[in-house]
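Undergrad: all I have is the shape, not the residue letters:
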């Protein structure tokens, strides 16, 4: 069995390599896991579990069966991890007939993206619109992104053409972001430990990570903090290095939506570009001329904007934080990166913020960071 175990507080966290899943086990579940690990037959496991926890045979059998079945599926998943190399050779040979190329500059690095459809252009270009330049410069890195047979394709013009495909547009966008981050910082994909779906802001060398599902208020809160002197570090995509667990800034603009657009604009944070078809806008970083530096994570806050909530801020245990974190991040799918990740994650400080009062939420975040 290929898995990794880490005891955190009163729980055990287990990572299963084949399914790339993290699972928190409480004490009774850990008892059953150890029986499974010893290849104890179910009948005997039921007997031992019933005796240890003073349960009836029927009660113990139900729990043991559920845990054994779950471990079976985690070790031998009935799903395949995404294969982004499918049809790569054919994609590499395709000639784009209708396309548009845009050029970008991030400090002294230039890159260009050729878009094979207007929808992909609108989806991917707008976060980089503030970086656009009229002509390509030196150190050029070129990417093509285009529809392919009902799916999406990404093609990289490195010394040798390299291609990837994905079923969904968010997947192809993430792949493009990964390749761009790797090029900007002279790394390979394997040198990243994780990519976190969070809005990250920075002040006085300290980085605050705001994480949540889309539409839960993290980007709006990041914008409010920018109005109070915080710098945008990254939005929605935060690369974490495997070598030193440092966070690296990514140059995409802050994405704000719906009523947050006019609210932030009226407060003095105007968008640099707005979508023509959806209520989405992008706010460029306020520190455009400052060379971005990697920084350690200081505090991690799980954000949820909820009307009627007032302002509730509470600490979150590491095991619970892992359950909240995993759906909002990608973590490297090999043992070395998994070990590095859980050691890094175990040392972080986590909070849950539920709010509908912007002023109180901003004050709470400023206080949290000032105390570190």
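TA: The structure has been received and is ready for your questions. These numbers come from a predicted model, not from an experiment.

Undergrad: okay, CA-based contacts and neighbour counts for the rest of this
TA: OK.

Undergrad: now do the helices in the stretch 251-372 of the chain.
TA: Here the stretch 251-372 of the chain has its helices, by DSSP state H, counting those that start in this stretch, at 260-266, 318-325, 335-346, 358-370.

Undergrad: of these, which is nearest residue 196?
TA: helix 318-325 (8.4 Å; CA to CA).

Undergrad: give me the residues contacting stretch 229-243.
TA: 177, 181, 191-203, 207, 219, 222, 226, 246-255, 285-287, 337, 340-341 (CA atoms under 8 Å, 6 or more residues apart in numbering).

Undergrad: how long is it from one end to the other?
TA: In stretch 229-243, first residue to last residue: 30 Å (CA to CA, to the nearest Å).

Undergrad: name the residues of that stretch that are buried.
TA: Across stretch 229-243, burial judged by 16 or more other CA atoms under 10 Å covers 230-242.

Undergrad: same deal with stretch 269-276?
TA: The neighbour-count check on stretch 269-276 (16+ other CA under 10 Å) flags 269, 270, 271, 272, 273, 274 as buried.

Undergrad: same thing with stretch 6-26?
TA: Residues 11-20, 22-25 are the ones in stretch 6-26 that count as buried (16+ other CA under 10 Å).

Undergrad: please compare the first structure with the one that follows:
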């Protein structure tokens, strides 16, 4: 029985973006290469495809056969999953009878009880959500348990085991924690989300814009400046987008402010002077957290624009449209994208409609004015 190759393809500009179901990978390919994949998926033999390619490119047949075989092998061989080496099987691990810390967080009308077995687990989660803390309520809607056993961090939601992670995988735990949180806030299971972006999302009340860029480029600082100038923080660092409407959904985490941004932001947010400081040695950064000005964490808005933003001292403001394929290559590696075929198809269609910009600035007022023009489709 001939192997079936499951993939999606989307022409964008002069390239083709291809998604592979067996690995949940996206690649940007030359159109000729993408055409070979289409032929393979239709059941054409390697020799048929290679013969046509040799004729088209005027190269020896043995070369094109090797090329097609290599392409098929590299692109269709399933990735092997690395087994998680937990010292004891998680089924033998029991939720502790008592926890050192219990916090209650309220997101609009949804109340969470989060229990942490020690200060270590507390530090992984609480700082971003401390602004949501309330006194012990009469009742709560969901309870999360976080504890360390045999050096692994375990995570349960409403007594259901979610996962366990080694000390080197704390960021995966934090991502899963956030995913469970948005599922409960917005009443959407994981298969209803198209993806989650490592970005910042700002809103004008009618739509949103995504800020992207490497750590230290100024995403969160720009977001803080904008929320002090009539805009709203929709999400910071963890930006979810749904499948049904392809809209950015609010996420209630605080805005992460690096120490290097304090001089800029203290005149606007004097509360940062006395806000607790957190030293994340693993990430080599020291941050404080700023409460977002969002007052509706159920909010969700369309997004038409991506901005790769960069603060650069003494730079003249430059804002130019960039190629979609270039934006795609920067967006995807730091994102969680749904492994479901239908959701992947929606993501490709949604991405193809976006306007993508590169914005470099040093003057805050000029940056704010430029973002306003993009919101108004006036750039």
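TA: Received the coordinates, thanks. Quick caveat, the model's predicted, so the values are computed rather than measured.

Undergrad: need the TM-score between these chains.
TA: For this chain pair, the superposition-based TM-score is 0.87 by TM-score structural alignment, normalised by the length of structure 1; 365 aligned residues with a CA RMSD of 3.0 Å.

Undergrad: tabulate the helices of the stretch 251-372 of structure 1 in CSV, adding columns for mean neighbour count and distance to residue 40 of structure 1.
TA: Putting the helices of the stretch 251-372 of structure 1 into CSV (neighbours: other CA atoms under 10 Å; distance: least, CA to CA, whole Å) gives the following:
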stretch, mean neighbour count, distance to residue 40 of structure 1
helix 260-266, 16, 56
helix 318-325, 18, 27
helix 335-346, 17, 26
helix 358-370, 15, 48
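
Undergrad: nearest to residue 2 of structure 1, of the ones you listed?
TA: The closest of the helices of the stretch 251-372 of structure 1 to residue 2 of structure 1 is helix 335-346. By CA to CA, the value is 8.5 Å.

Undergrad: mean per-residue distance, the closest one to structure 2?
TA: Helix 335-346 of structure 1, aligned to structure 2 and superposed, deviates on average by 1.4 Å (mean CA distance after the TM-score superposition for structure 1).

Undergrad: what stretch of structure 2 does that helix fall on?
TA: Applying TM-score structural alignment, one finds that helix 335-346 of structure 1 aligns to the residue range 341-352 of structure 2.

Undergrad: where's the residue lying closest to residue 286 of structure 2 once chain neighbours are set aside relative to residue 203 of structure 2, distance?
TA: Spatial nearest neighbour of residue 286 of structure 2, excluding adjacent residues (CA to CA, 6 or more residues apart in numbering): residue 279 at 4.4 Å. Look at residue 279 of structure 2 and residue 203 of structure 2: by CA to CA, they are 30 Å apart.

Undergrad: between these two, who's got more neighbours?
TA: residue 203 (26 against 11; other CA atoms under 10 Å).

Undergrad: quick one: residue 181 of structure 2 is in a helix?
TA: Yes - Residue 181 of structure 2 forms part of a helix when assessed by DSSP: H, G, I helix; E, B strand; the rest coil.

Undergrad: quick one: it from residue 121 of structure 2, how far?
TA: 16 Å.

Undergrad: over to residue 256 of structure 2?
TA: According to CA to CA, residue 256 of structure 2 stands 19 Å off from residue 121 of structure 2.

Undergrad: how close does the residue nearest to residue 286 of structure 2 get to residue 292 of structure 2?
TA: 21 Å.

Undergrad: same thing with residue 170 of structure 2?
TA: Applying CA to CA to residue 170 of structure 2 and residue 292 of structure 2 gives a distance of 24 Å.
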